[in-house]
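Engineer: Next come a sequence and a model predicted from it.
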Amino acid sequence: MPMKKGYKALVDEAMAQVKTYTVEQARAKLDDPNVQFVDVRDVRELEREGIIPGAYPAPRGMIEFWVDPESPYFKPVFGENKEFIFFCAAGWRSALTTKTVQDMGMENVAHIEGGFGAWKKAGAPVAEKVKKV
């Protein structure tokens, strides 16, 4: 059965409706205490490739539940008055995530163009993801 709307159309729509930072723009906000980077990649990706220093790991599949104060899975970090900058490996999942949380009512959200891959390629800082014991 053909898709009514494929992933490319969904990502393109999201990109047209969300704020996108270049790696350079995002990197300039790295030490800003009013900014929280949020990594929506799978935990295996984080352990394998590292993470942006100080980023909060929030798997894409849980984001709607973690950002909603009414959810039993709400994470208090998302209740803070900060700018949230989402990223994934290539910028597709983070574009969809940013659009989703924006549609849910979160303001002051953005994502990184090219994701963590572009971040690493630009030589921006990377921290090791600590594995839970």
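Structural biologist: Thanks, I have the structure now. These numbers were taken from a predicted model, which means no experiment stands behind them.
Engineer: from here on, contacts and neighbour counts on C-alpha atoms
Structural biologist: Will do.
Engineer: quick one: the helices in the protein?
Structural biologist: With DSSP state H as the criterion, the chain has helices at 7-17, 23-27, 43-49, 63-67, 92-104, 115-121.
Engineer: Name the residue closest to the centre of the protein, please.
Structural biologist: Among the residues of the chain, the one closest to the centroid is Phe86, at 2.0 Å (C-alpha atoms, centre = their mean).
Engineer: another one to put next to it:
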Amino acid sequence: MSGVDDLLAGARAELDRVEPAELDNRLRDGALVIDIRPASNREAEGEIPHSVVVERIHLEWRLDPFGDHKLPGLTDEADVVVVCNEGYASSLAARDLKRLGLSRATDLVGGFRAWRAAGLPVREGGTPPVP
């Protein structure tokens, strides 16, 4: 029987995960950062500037590059990086987005907390999620 650790390892094997400094560079090149953290974490800790908040429950619908409810302008070639608190839930979410057709989907190693620990910019939290 496979547990969550095996599930996580399998998901990460499908991803080209990014470190905080690399994500900072990719943001400048137009990467789409998707924050799936709960509102309480975002309000307390802040958010990555220019990130888009999409609640986990809506993620596949808003990021299906071929779906009717996708984010405006989203294509299957988009550079999408999913962010959670510490880089666990985001790995599973990014794997699912790759399976939907976002070939470049990945996640942030260490999540938002690694971003903040690296001294990278943080904006005040509380951005409403994309409906």
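Structural biologist: It's in. Note that the structure is predicted; figures quoted are calculated from it, not measured.
Engineer: Can you name the residues that contact Arg17 of the second structure?
Structural biologist: Going by C-alpha atoms under 8 Å, 6 or more residues apart in numbering, Arg17 of the second structure touches 106-109.
Engineer: re earlier: export the helices of the first structure to CSV and append columns for distance to Val77 of the first structure and mean neighbour count.
Structural biologist: Formatted as CSV, the helices of the first structure follow (distance: least, C-alpha to C-alpha, whole Å; neighbours: other C-alpha atoms under 10 Å):
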stretch, distance to Val77 of the first structure, mean neighbour count
helix 7-17, 24, 14
helix 23-27, 19, 17
helix 43-49, 18, 14
helix 63-67, 8, 18
helix 92-104, 14, 21
helix 115-121, 21, 19
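Engineer: So which of those is nearest Gln36 of the first structure?
Structural biologist: The closest of those to Gln36 of the first structure is helix 23-27. By C-alpha to C-alpha, the value is 10.7 Å.
Engineer: corresponding residues in the second structure for the closest one?
Structural biologist: Mapped onto the second structure using TM-score structural alignment, helix 23-27 of the first structure spans residues 20-24.
Engineer: How far off centre is the matching stretch?
Structural biologist: Relative to the chain's own centre, stretch 20-24 of the second structure is displaced by 13 Å; criterion: C-alpha atoms, centre = their mean, to the nearest Å.
Engineer: mean deviation of it from the first structure?
Structural biologist: Superposing on the first structure places stretch 20-24 of the second structure at an average distance of 1.3 Å from its equivalents, by mean C-alpha distance after the TM-score superposition for the first structure.
Engineer: Perfect, that will be all.
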